[in-house]
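Visitor: structure, please.
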Amino acid sequence: MFESDGGLRGRGRTHHSPGPGPRARIAARPQASILHADLDSFYASVEQRDQPHLRGKPVLVGGGVVLAASYEAKARGVRTPMNIGRALQLCPEAIVVPPRTSEYAQASKEVFAIFFDTTPVVEGISIDEAFLDVAGLRRVAGEPRTIARELRARVRREVGLPISVGIAGTKFLAKVASAASKPDGLLLVEHGGELEFLHPLPVQRLWGVGPVTAEALRVHGIERIGQLAELGEQGLRPIVGRAAARHLHALAWARDPRRVETGRRRRSIGAQRALGRRARTPDEIEAYLHGLTDRLGRRLRNADRVCRTVVLRLRFDDFTRATRSHTLPDSTDHTETILRTALGLLTAAMPLIHERGLTLIGLALTNLEDADPRQLTLPFEHGPGPELDTTLDEVRTRFGSSAVTRAALLGRGEGLSVPLLPD
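Guide: Reported below is the predicted structural model:
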């Protein structure tokens, strides 16, 4: 069985409280005691909260692309990250507002404080969503449904924002439940009712099913999760491959043993820039890659992390995507080292870009490790030292990220950046 609460439709990092340090994993439980809390249309909701004349109206937050859309705009077909021009074609009366990242960061910090005040077992996913394990709170705070109701009421009362909450026995089902409860709702999937809730849903609700996989499944007559579950892992392998078949089959039968974890550090960081449909010169594309590299290098050093692998992400004019990666012999946080690697990947991909056009470029740094200044690699000769990176970081921290920029980015800017959970 599953139960739902409808909520009042709401109108109106950065650094979060880290909660406790690393702790032992919490074992998965059969009871519905995992909450997935997700702020509704976060940026747009903050704008509607702070600007009363926007309440009840379609609101788009962004510049060249839509970073967030209010539910009034979503009802007209607007989605993220959609080009602003296309969004205004779908919803001409929409009001476009520039992002205010500091306000979103502050609102996120306040909401996460409520999460940690509710339970010490909080796993932040992004600045506007988190998993909470409340299994150990029955005697002191009541049943999970009661805890979720109070959490939603506190976020509305203390921060002024709507939030949707899903409750289930696994992280996957809790996230699906919160999505199904939107906007501003509460949905409980009771133990024993998981398949009744899950199997009628479209296969796109499964983690790992994007447009390409969904189309491959549709060709074989599979559009609902229940159909996928009935096909079995063996039947899925010819369609999606061995690893994906195992993963999707487990989720389709509501099997997800992952725990809600605290104190776990990010495995990768990334940034991207939408370029629109206009043709870009190689120099322009390279300039945007410079900006992404500067941004990620600064994040690495601020978090005392180093990376080993550089990943270039591309989206083409036909909406297909490609990635290219290179693993370095030694981990680094040196901007120029990362940039040289990224530029090498870009050069190799340039024939494909010329052929298919480029609408988005992204960069990710993976295989992250904690920086250890005591550990030196052999030989001990060093290339360029960290002094320039450190000095630029200090200037940008004090005077803003645009205080010092590369000449190639003059007139182009760094692009939109959004507040993030701590790295």
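Visitor: make it CA atoms for all contacts and neighbour counts henceforth
Guide: Noted.
Visitor: residue boundaries of the strands in this protein?
Guide: 2-5, 34-39, 59-62, 66-69, 95-97, 122-126, 129-133, 163-168, 186-189, 269-274, 305-316, 321-332, 358-366, 369-370 (DSSP state E).
Visitor: want to put them side by side, so please do this one too:
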Amino acid sequence: MRKIIHIDMDCFFAAVEMRDNPILRHIPIAIGGARQSRGVISTCNYPARAFGVRSAMPTGQALKLCPHLTLLNGNMEKYRIASRQIQAIFARYSDHVEPLSLDEAYLDVTDCSLFQGSATLIAQDIRRSILRETGLTASAGVAPNKFLAKIASDENKPDGLFVITPAKVDDFVKTLPLRRLPGVGAKTAERLSQLGLHYCSDISSAPLPLLVKNFGGLADSLIKRSQGIDERLVCNREQRKSLGVEQTLEHDLLSYDDCVSALTQLLPKLQQRLEHYSNTPAGRSTPMQKVGVKLKFSDFRQTTVEKQGQPLQLDHLLPLLDEAWQRREQQGVRLVGLQIGFKTTTAQQLTLAF
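Guide: Predicted coordinates:
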């Protein structure tokens, strides 16, 4: 039985700005692009969320919901400095830390002897240390595996702690809505609802052929997560699954040639990022597996066309762009993206001694 903590900083970018400028603490603020550049909201504070503003929302829509929203450009270097402080705190408690982004991480504290090995008390102390040393608040989830720990960290946000002990796992997952499971997006949630499947407990009584027919490879994950099962290890190797660049365009692109031009401008940026990553220890041992082109249309539908074994060269990307362009249904293109996927290795399951 493992002891996993998921730490999730509360509205991280916005919280750093509020820490550094107390005037911002009690007004709606958001980090994101301006309405004129058709930007999107990166994150926002809780006063802004009270108006319905959310991450990844177009800035124009956010300003309609909250006309007095204060928009900030953000400062990534400042956020990285705060993130490094937080990561240093994690290292005091465990050698097994898996960062997911600048503002969240998993910690496996199974072997941590602090507080008589109580994962709950360890999580409380981590949160206290973060607040004391950075002036920022964090929410934490404690559970026997990664999936449940991540779900738990969202239960008492902001600045909260939620614990799912092994004895409580069955009761917790029975009433857990399926839309909260990883991999269940809006379309999958809608399909589950159409089949009369709303909660994890509904999956246990659903016929396996029905799940496989409707959800294919996702069926196995649905069954395991609905039983609270997650065998993934906390992996502290910096092995990326993907790398990408994208641009939200100032005006919708209405011609294929304009999309080619946008893709041509993105390509050197991704090549530069790939070169930088390839010079890291993880990058040197992680071969590129596939490339993909992403388009988001005027109606906010998006599509990605990928192909394995392709070099990152324009002449090999154009057929992917052409296929994505054919899916536009007469819509303009508001975003162009380019991405590569890496071949990752699967960590072996560890046997723990009790």
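Visitor: quick one: TM-score?
Guide: The TM-score (TM-score structural alignment, normalised by the length of the second structure) is 0.87; 333 aligned residues with a Cα RMSD of 2.2 Å.
Visitor: so which of the strands of the first structure is the most surrounded?
Guide: With neighbours taken as mean count of other Cα atoms under 10 Å, the strands of the first structure reach their highest mean count in strand 163-168, at a mean of 31.
Visitor: superpose on the second structure and give me the mean offset of that one.
Guide: When the second structure is overlaid, strand 163-168 of the first structure sits 0.5 Å from its aligned residues on average, using mean Cα distance after the TM-score superposition for the first structure.
Visitor: what range in the second structure matches that strand?
Guide: On the second structure, the counterpart of strand 163-168 of the first structure by TM-score structural alignment is residues 138-143.
Visitor: can you put the strands of the first structure in a markdown table and add distance to Leu206 of the first structure?
Guide: Converted to a markdown table, these look like this (distance: least, Cα to Cα, whole Å):
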| stretch | distance to Leu206 of the first structure |
| --- | --- |
| strand 2-5 | 18 |
| strand 34-39 | 16 |
| strand 59-62 | 28 |
| strand 66-69 | 23 |
| strand 95-97 | 32 |
| strand 122-126 | 17 |
| strand 129-133 | 17 |
| strand 163-168 | 15 |
| strand 186-189 | 16 |
| strand 269-274 | 23 |
| strand 305-316 | 23 |
| strand 321-332 | 20 |
| strand 358-366 | 24 |
| strand 369-370 | 30 |
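Visitor: just list the residues touching the nearest residue to Gly52 of the second structure once chain neighbours are set aside, thanks.
Guide: Residue nearest to Gly52 of the second structure in three dimensions, not counting chain neighbours: Leu65, with 6.6 Å by Cα to Cα, 6 or more residues apart in numbering. Going by Cα atoms under 8 Å, 6 or more residues apart in numbering, Leu65 of the second structure touches Phe51, Gly52, Val53.
Visitor: ok, Leu65 of the second structure to Val184 of the second structure distance?
Guide: 27 Å (Cα to Cα, to the nearest Å).
Visitor: cool, Thr59 of the second structure as well?
Guide: Thr59 of the second structure sits 26 Å away from Val184 of the second structure, going by Cα to Cα.
Visitor: and the two? which has more neighbours close in?
Guide: The residue with more neighbours, out of Thr59 of the second structure and Val184, is Thr59; 27 against 17, by other Cα atoms under 10 Å.
Visitor: in the second structure, what stretch matches stretch 199-212 of the first structure?
Guide: The aligned range for stretch 199-212 of the first structure is 174-187, by TM-score structural alignment.
Visitor: for that stretch, buried residues please.
Guide: Residues of stretch 174-187 of the second structure classed as buried: Lys174, Leu176, Pro177, Leu178, Arg179, Leu181, Val184 (neighbour count, 16 or more other Cα atoms under 10 Å).
Visitor: fine by me, we can end here.
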